[in-house]
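Colleague: can't give you the sequence, but here's the structure:
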């Protein structure tokens, strides 16, 4: 089996060449309506095809939210498969936002669904939840290493409910979120130019100076745009790790659709603003 160059190396190059930006593919009902599309499989397909056409040959990362496709059953998943295939063929890295988390053979099956090279949903990386214990992710970690893919582990998420788990203090005095970051730093030791095991860290969380964010891996950062954070906030929130931040923008770009040129222009503006913001870090 031909093994891909590591996800971390491919991501670093894509961010340097195309700009540090991840655009979500989030076809929720209200956005379909804003685009003048029906909330059905035909609308889903039109939306996804337009986003891929507009973005896949120029942004570093596209991140489809699996749930918005799964809600239409097998026909929706078929649209997702096609979107992933076409996005990767056009040069974008695809991060599947599925937030899978389980144990043993079930975790292995989730990983195979998205990280096995002959899977119809094969993606460059997968979001996963570690809250059955970080060790529960071992099958996904192993397959990611084998296939040259990556993981983004929920660590410090932007939703307010996340704090009751992620900021909880363990017996050793460290928060649960900090523990997840430490695990990821250990996965990425010695990897160049960037490790393949990243964390999800919200850009809206404010001062994170008490956390060791420099894990030698990417930091997928939701919250830029419609949720209130701006590219200028990235150095303040992420400090020395700002260059490894992959800002995730969804509504801030997608609201400019369905016009392809307007979508491209919005994405270009965000990417350039991020590039300028982190240039001095």
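Modeller: Perfect, thanks for sending it. If you're wondering where the values come from, they're calculated on a predicted model, not measured in any experiment. Residues are numbered from 1 along each chain as shown.

Colleague: from here on, contacts and neighbour counts on C-alpha atoms
Modeller: Will do.

Colleague: any idea which element residue 87 lies in?
Modeller: Assigned by DSSP states H and E, residue 87 belongs to helix 73-89.

Colleague: skip ahead from that helix and say which helix or strand is next.
Modeller: strand 93-100.

Colleague: quick one: distance of that next one to the chain centre.
Modeller: Distance of strand 93-100 from its chain centroid, counting by CA atoms, centre = their mean, to the nearest Å, is 6 Å.

Colleague: now do that strand: which elements does it pack against?
Modeller: Contact here means 3 or more CA pairs under 8 Å, 6 or more residues apart in numbering; DSSP states H and E; on that basis strand 93-100 packs against strand 61-64, helix 66-70, helix 73-89, helix 104-115, strand 125-128.

Colleague: now with 6 Å?
Modeller: Strand 93-100 sits against strand 61-64, strand 125-128, with contacts defined as 3 or more CA pairs under 6 Å, 6 or more residues apart in numbering; DSSP states H and E.

Colleague: what's the closest of those strands to residue 243?
Modeller: Residue 243 lies closest to strand 61-64 among those, at 15.3 Å (CA to CA).

Colleague: ok, back up a step: would you mind giving the helices and strands packed on strand 93-100 as TSV with distance to residue 245 and mean neighbour count added?
Modeller: Formatted as TSV, the helices and strands packed on strand 93-100 follow (distance: least, CA to CA, whole Å; neighbours: other CA atoms under 10 Å):
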stretch	distance to residue 245	mean neighbour count
strand 61-64	12	26
strand 125-128	15	25
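
Colleague: what about the helices in the chain?
Modeller: Assigned by DSSP state H, the helices in the chain fall at 7-18, 29-34, 41-55, 66-70, 73-89, 104-115, 138-147, 163-166, 176-187, 234-238, 251-254, 260-278.

Colleague: and here's the other structure:
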């Protein structure tokens, strides 16, 4: 094989061996307080290191939310850099949840920040927004292919406000969300065992059978736990594509902190529930 192993292949292996669970690292102020930590860099570092210690050696994916680190400035970003490196060293794939989206050289710079191997924030994949036009993501797509990383493109998100854009119908009769899924299917064509270009599709959206979710790529699915969806809901929402779903659980695991064993047990419970639901399809 020439070049680095693609993200999709690495993700498929991690899901098959560790279970298809993504745990978010979301150190917002209220959660730091619940953990008995101060809303400062020391609290941020303690929180992030505890999550990494608890689950990075056993879950398929960790997803730090960049904004909760960036709000502390350069010292917060330094904590994020360390967390990403430590999580990857423990065997977890890291999806940087930064939802970047821009055009031209600016989009290229965002991609280099997270997907270039020489970057201090080098991650396995990055969440991106396509709503300046899917083509605006071209620099990120090109770098992901080169570096063996991946993208998760916002397509059908779980927030209610997303519908006004994502469900809008284009002149060709397709919704914007369906159009994004079509672009991703084209990116992943012919890739085995799984393409590297995924979609963000909310687990709380109910029956999505009117959408073609078979994009030959992963579907990052927020909404399990605190937002109300359960692992048992996944087959009804995603249908035959459920095997490629990476359910994200943040609050449902993180509320068990700051005890490493409790965090680990919560993650393993969610992972087993998801395995059971997917195996039933």
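Modeller: Okay, I see it. Small disclaimer: the values here were computed from a predicted structure and weren't measured.

Colleague: sorry, back to before: to residue 218 of the first structure, which of the helices of the first structure lies closest?
Modeller: Nearest to residue 218 of the first structure, of the helices of the first structure and by CA to CA, is helix 7-18 at 7.5 Å.

Colleague: mind reading off the mean deviation between the closest one and the second structure?
Modeller: For helix 7-18 of the first structure, the mean distance to aligned residues of the second structure following superposition is 0.4 Å (mean CA distance after the TM-score superposition for the first structure).

Colleague: about what we covered before: can you put the helices of the first structure in JSON lines and add distance to residue 211 of the first structure?
Modeller: Formatted as JSON lines, these follow (distance: least, CA to CA, whole Å):
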{"stretch": "helix 7-18", "distance to residue 211 of the first structure": "22"}
{"stretch": "helix 29-34", "distance to residue 211 of the first structure": "35"}
{"stretch": "helix 41-55", "distance to residue 211 of the first structure": "33"}
{"stretch": "helix 66-70", "distance to residue 211 of the first structure": "30"}
{"stretch": "helix 73-89", "distance to residue 211 of the first structure": "33"}
{"stretch": "helix 104-115", "distance to residue 211 of the first structure": "28"}
{"stretch": "helix 138-147", "distance to residue 211 of the first structure": "23"}
{"stretch": "helix 163-166", "distance to residue 211 of the first structure": "12"}
{"stretch": "helix 176-187", "distance to residue 211 of the first structure": "6"}
{"stretch": "helix 234-238", "distance to residue 211 of the first structure": "9"}
{"stretch": "helix 251-254", "distance to residue 211 of the first structure": "28"}
{"stretch": "helix 260-278", "distance to residue 211 of the first structure": "19"}
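
Colleague: can you add distance to residue 227 of the first structure and mean neighbour count and give these back as a markdown table?
Modeller: Below are these laid out as a markdown table (distance: least, CA to CA, whole Å; neighbours: other CA under 10 Å):
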| stretch | distance to residue 227 of the first structure | mean neighbour count |
| --- | --- | --- |
| helix 7-18 | 22 | 19 |
| helix 29-34 | 15 | 16 |
| helix 41-55 | 20 | 20 |
| helix 66-70 | 19 | 19 |
| helix 73-89 | 25 | 18 |
| helix 104-115 | 28 | 19 |
| helix 138-147 | 30 | 19 |
| helix 163-166 | 17 | 14 |
| helix 176-187 | 21 | 20 |
| helix 234-238 | 14 | 22 |
| helix 251-254 | 9 | 21 |
| helix 260-278 | 14 | 19 |
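
Colleague: just to revisit the earlier point, now the helices and strands packed on strand 93-100 of the first structure as CSV including distance to residue 149 of the first structure?
Modeller: Converted to CSV, those look like this (distance: least, CA to CA, whole Å):
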stretch, distance to residue 149 of the first structure
strand 61-64, 13
strand 125-128, 5
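
Colleague: so which of the ones you listed comes closest to residue 200 of the first structure?
Modeller: Proximity to residue 200 of the first structure, assessed across those by CA to CA, is greatest for strand 125-128 (8.2 Å).

Colleague: packing partners for that closest one?
Modeller: strand 93-100, strand 150-156.

Colleague: distance from the chain centre to that strand, please.
Modeller: Worked out by CA atoms, centre = their mean, strand 125-128 of the first structure lies 7 Å from the chain centre.

Colleague: do the same with stretch 147-167 of the second structure
Modeller: That offset, for stretch 147-167 of the second structure, works out to 11 Å (CA atoms, centre = their mean).

Colleague: can you give me the end-to-end distance of it?
Modeller: End-to-end span of stretch 147-167 of the second structure (CA to CA, to the nearest Å): 33 Å.

Colleague: buried residues, that stretch. List them.
Modeller: Under the neighbour-count criterion of 16 or more other CA atoms under 10 Å, stretch 147-167 of the second structure has 147-158, 166 buried.

Colleague: over to stretch 196-207 of the first structure?
Modeller: Going by 16+ other CA under 10 Å, stretch 196-207 of the first structure has these buried residues: 196-205.

Colleague: can you pull the contacts of residue 37 of the second structure?
Modeller: residue 43 (CA atoms under 6 Å, 6 or more residues apart in numbering).
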